[in-house]
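Colleague: sequence and predicted structure, then a few things I'm wondering about:
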Amino acid sequence: MDLKELTTFQTIVQEGTFSRAAEKLNYAQSTITNQIQRLEKELGIQLFTRGWDAQLTAAGRLFADEVDRLIQHWHEVAGLVRSLEQEEIGTIRIGAIEAVMETVLPNALRRFQQAKPRMAWQIITGNSDTLTESLREDKLDFAVCGEPGDSSQYYFEPLYEERTVLIADRAHPLCGRSEVVFEDIFDYPLIAGGSTCLYALQFNKHLARYKETPTVTHTVSQISSIPHMVKGTSAIGVVLSSTSLIAETAPLPVRMELPPIAVGLLQTRKHSGPPSSSKQLLQRLVREEIEAVKALRQ
């Protein structure tokens, strides 16, 4: 059976005769008759008692009770298929902090491209604050970043945690110690993320508990560059636990009572309902890649 046959049957029931149904559908009456005969043959039942009026049989009345639902379902399925086909061509916009750019996103996007070869993607890298703003301005479909301070407009799904780590050149005076007191770092310049970085804001808040402060604090928006800037200097870098270090640098054994920073999927609440298939797929791949990275670090 096809949609035309179901629609013809529905129209006959509504109009009361084959001739009026043919006129409404702009078909020849023979076409109407042939469609009903094919439908009856496929169903294995007789729907109408033959005559001038379209008199339903008992089986026809049962079928008539369900035909509206069948036609509606047919249209819904066809609409879903069309929307999925249209979605195969398009662009998905993702924001990400540096921590996931080197490990998580490349593998996730590689797998995504295999499943959706005609879908393009756009990546914006930034800190959590700038990515949150881009989401609010509808420049991104979702982001992998930290949780915003004001989450009333957003839906955040935490996936893993980052910790703040201090690093230094391996020749640094503090680097050879088994334990470093936090106040000892005040004698050296600091290099940290920009003022809008969540971890930098948290670290600065921690500094406010001490009367003394570092001699000077430099800021750089690209956290991955901090190890290179620390190399060969007396400066101490403030980075995240996932930051890739270079051979000339090492973490300092400093005790800091800083809470971990949650990182996860962030989207505006207006987009937090059932996601599109492409968006849903990419988010699933991001989750899987994050779990794989966590397993390697354990």
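Modeller: All right, it came through fine. Numbers count the residues shown, from 1 in each chain.
Colleague: only C-alpha atoms from now on, for both contacts and neighbour counts.
Modeller: Noted.
Colleague: for the stretch 101-250 of the chain, which segments are assigned as strands?
Modeller: With DSSP state E, counting those that start in this stretch applied, the stretch 101-250 of the chain shows strands at 119-125, 142-146, 154-162, 164-169, 190-192, 217-219, 236-240, 249-251, listed in chain order.
Colleague: which of those is buried the deepest?
Modeller: strand 142-146 (a mean of 29; mean count of other CA atoms under 10 Å).
Colleague: mind giving me the packing neighbours of it?
Modeller: With contacts taken as 3 or more CA pairs under 8 Å, 6 or more residues apart in numbering; DSSP states H and E, strand 142-146 sits against strand 90-96, helix 128-136, strand 261-268.
Colleague: just want the angle from it to helix 128-136.
Modeller: Calculated by axes from the mean of the first three to the mean of the last three CA atoms, to 10 degrees, strand 142-146 forms an angle of 160 degrees with helix 128-136.
Colleague: from the chain's centroid, how far away is strand 142-146?
Modeller: Centre-to-centre, strand 142-146 and its host chain are 9 Å apart (CA atoms, centre = their mean, to the nearest Å).
Colleague: tell me which residues are up against that strand.
Modeller: 93-97, 100, 127-128, 131-132, 135, 198, 261-268 (CA atoms under 8 Å, 6 or more residues apart in numbering).
Colleague: stretch 193-207 now?
Modeller: Stretch 193-207 has contacts (CA under 8 Å, 6+ apart) with 127-130, 146, 164, 192, 213, 219-223, 238-240, 258, 261.
Colleague: which elements pack onto the longest helix seen in the chain?
Modeller: Secondary structure of the chain per DSSP state H: the longest helix is helix 58-87. Helix 58-87 is packed against helix 3-15, helix 277-297, with contacts defined by 3+ CA pairs under 8 Å, 6+ apart.
Colleague: okay, the strands of the stretch 101-250 of the chain in JSON lines with distance to Val286 next?
Modeller: As requested, the strands of the stretch 101-250 of the chain are exported to JSON lines (distance: least, CA to CA, whole Å):
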{"stretch": "strand 119-125", "distance to Val286": "14"}
{"stretch": "strand 142-146", "distance to Val286": "9"}
{"stretch": "strand 154-162", "distance to Val286": "10"}
{"stretch": "strand 164-169", "distance to Val286": "23"}
{"stretch": "strand 190-192", "distance to Val286": "27"}
{"stretch": "strand 217-219", "distance to Val286": "29"}
{"stretch": "strand 236-240", "distance to Val286": "19"}
{"stretch": "strand 249-251", "distance to Val286": "28"}
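Colleague: put this beside the first:
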Amino acid sequence: MDIKALKTLRAIAETGSFQAAANQLNYAQSTVTFQVQQLERELALQLFEKVGRKMVFTQAGKDLLPAIDNILGTVTAMKNYGKATAAFTGDLRIAIPDTLLTYRMQPFLKAFHAAAPAVQLSLQMANCFAIPQRVTNGTVDVGVHYDVGSYGPNLVVGRLRDFPLVLVASGQRDPATVNLQVSHQRLDCALITDDRESIYHKRFSAAIAERDISFPHFLEIGSVEAVKQSVISNLGVAYLPKFVVQPELDTGQLQVLPTAFAHETLTAVYVYRKNKEQSSLFTEFIQSLVTAFTDKNKSKNSSGFGYD
């Protein structure tokens, strides 16, 4: 069985189409089609079926993805056997939400890349509720996200750190105009979010609904940075992890508005498949990730991966 064909199948799962996989792998689309057909003949299984104009995975194809990921992980482990971290090779596919990727993971990723420059990191931004499914079906190796609960028995879940949530407004706004400590009111203010399906927006929506508080205006902007700038411009208020807005709080561009649920937190976790091949590369990444999130003194762990 050709390892290249297995890599092609995984690329199709990651990118969503034969053409996108071909572009990623620098193949002609005909090469991708040939490799898939060859793999189907060897396995005596139909891995794809045509739905409309698209080729989609059959159930057999979906079921095989975790096994294929394990095979490729084993190959990576063999290549990395006995090597120092700096000589590691292979791919690591990580699914992570915008807030963590943009505002927490950058120093760690920079340090990891410096320590293992030959490792190809593939970062996929995704909603926290979608990440466990991507891990389960083998389209990513590990998810780093906020705990959403209800994980299947095939996933390993590790706690990283708790992060407080805050309601923020422009430093120009009179805080008395948005008083969420009083129930049964309709606020004359816009509520701004980057994703109405995010866990923090769902938490906030449930909290104000319980207290019969409503916002007549709602803005959904698909970028956390754009949300922050909109709040700074006094277009409305937003409920976000505090670390996302800490620099603007420090400068006075934003302010925290008191609420009746001021101690709400989110727990960051990592998840991976229970039967995943534990290569030295994967183990090093997980250990360094845990250290990065728990190190409050900005020190370096034993592998040299610094994190601020």
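Modeller: Received, thanks. Treat the numbers as computed from the prediction; the structure is a model and nothing was measured.
Colleague: looking at the helices and strands packed on helix 58-87 of structure 1, which is buried most?
Modeller: Highest mean neighbour count of these: helix 3-15, a mean of 18 (counted as mean count of other CA under 10 Å).
Colleague: which positions in the helix or strand just after it come out as buried?
Modeller: Using DSSP states H and E, the helix or strand that follows helix 3-15 of structure 1 towards the C-terminus is helix 18-25. Buried positions in helix 18-25 of structure 1, judged by neighbour count with 16 or more other CA atoms under 10 Å: Phe18, Ser19, Ala21, Ala22.
Colleague: quick one: contacts for the nearest residue to the last one once chain neighbours are set aside?
Modeller: Taking CA to CA, 6 or more residues apart in numbering, and ignoring the residues beside it in sequence, Ala22 of structure 1 has Gln29 as its nearest neighbour in space, at 5.4 Å. The neighbourhood of Gln29 of structure 1, defined by CA under 8 Å, 6+ apart, consists of Phe18, Ser19, Ala22.
Colleague: what's the match for Gln29 of structure 1 in structure 2?
Modeller: In structure 2, no residue is matched to Gln29 of structure 1 (TM-score structural alignment).
Colleague: nearest to Asp169 of structure 1, out of the helices and strands packed on strand 142-146 of structure 1?
Modeller: Asp169 of structure 1 lies closest to strand 261-268 among these, at 25.0 Å (CA to CA).
Colleague: average gap between that closest one and structure 2?
Modeller: Superposed on structure 2, strand 261-268 of structure 1 shows a mean distance of 1.4 Å to its aligned residues (mean CA distance after the TM-score superposition for structure 1).
Colleague: could you count how many residues lie near Leu201 of structure 1?
Modeller: A count of nearby residues for Leu201 of structure 1, using other CA atoms under 10 Å, gives 15.
Colleague: could you check how far it is from Gly194 of structure 1?
Modeller: Using CA to CA, to the nearest Å, one gets 9 Å for the distance from Leu201 of structure 1 to Gly194 of structure 1.
Colleague: what does Gln202 of structure 1 give?
Modeller: 12 Å.
Colleague: what comes up buried for stretch 203-211 of structure 1?
Modeller: Phe203, Leu207.
Colleague: structure 2: matching residues for that one?
Modeller: The aligned range for stretch 203-211 of structure 1 is 204-212, by TM-score structural alignment.
Colleague: how far off centre is that stretch?
Modeller: Distance of stretch 204-212 of structure 2 from the chain centroid (CA atoms, centre = their mean) equals 26 Å.
Colleague: how about stretch 290-298 of structure 1?
Modeller: In terms of CA atoms, centre = their mean, the centre of stretch 290-298 of structure 1 is set 20 Å apart from its chain centre.
Colleague: stretch 250-265 of structure 2 too?
Modeller: 25 Å.
Colleague: got a list of contacts for that stretch?
Modeller: With contact meaning CA under 8 Å, 6+ apart, stretch 250-265 of structure 2 is reached by 162-172, 175, 178-182, 207, 231-232, 245, 248-249.
Colleague: want to throw the contacts of Gln29 of structure 1 into a markdown table with distance to Pro253 of structure 1?
Modeller: A markdown table is the format used below for the contacts of Gln29 of structure 1 (distance: CA to CA, whole Å):
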| residue | distance to Pro253 of structure 1 |
| --- | --- |
| Phe18 | 88 |
| Ser19 | 90 |
| Ala22 | 86 |
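Colleague: as JSON lines, the helices and strands packed on helix 58-87 of structure 1 with distance to Glu88 of structure 1 would be great.
Modeller: Formatted as JSON lines, the helices and strands packed on helix 58-87 of structure 1 follow (distance: least, CA to CA, whole Å):
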{"stretch": "helix 3-15", "distance to Glu88 of structure 1": "26"}
{"stretch": "helix 277-297", "distance to Glu88 of structure 1": "8"}
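Colleague: Leu105 of structure 1: which of these is closest?
Modeller: Across the helices and strands packed on helix 58-87 of structure 1, closest to Leu105 of structure 1 is helix 277-297 (CA to CA), at 6.7 Å.
Colleague: from Ile36 of structure 1, how far off is the residue nearest to Ala22 of structure 1?
Modeller: 11 Å.
Colleague: which residues touch Ala5 of structure 2?
Modeller: For Ala5 of structure 2, the contacting residues are Val32, Gln35, Val36, Leu39, by CA under 8 Å, 6+ apart.
Colleague: just Tyr188 of structure 1 next, same as before
Modeller: Listed by CA under 8 Å, 6+ apart, the contact partners of Tyr188 of structure 1 are Pro214, Thr215, Val216, Ser234, Ala235, Ile236.
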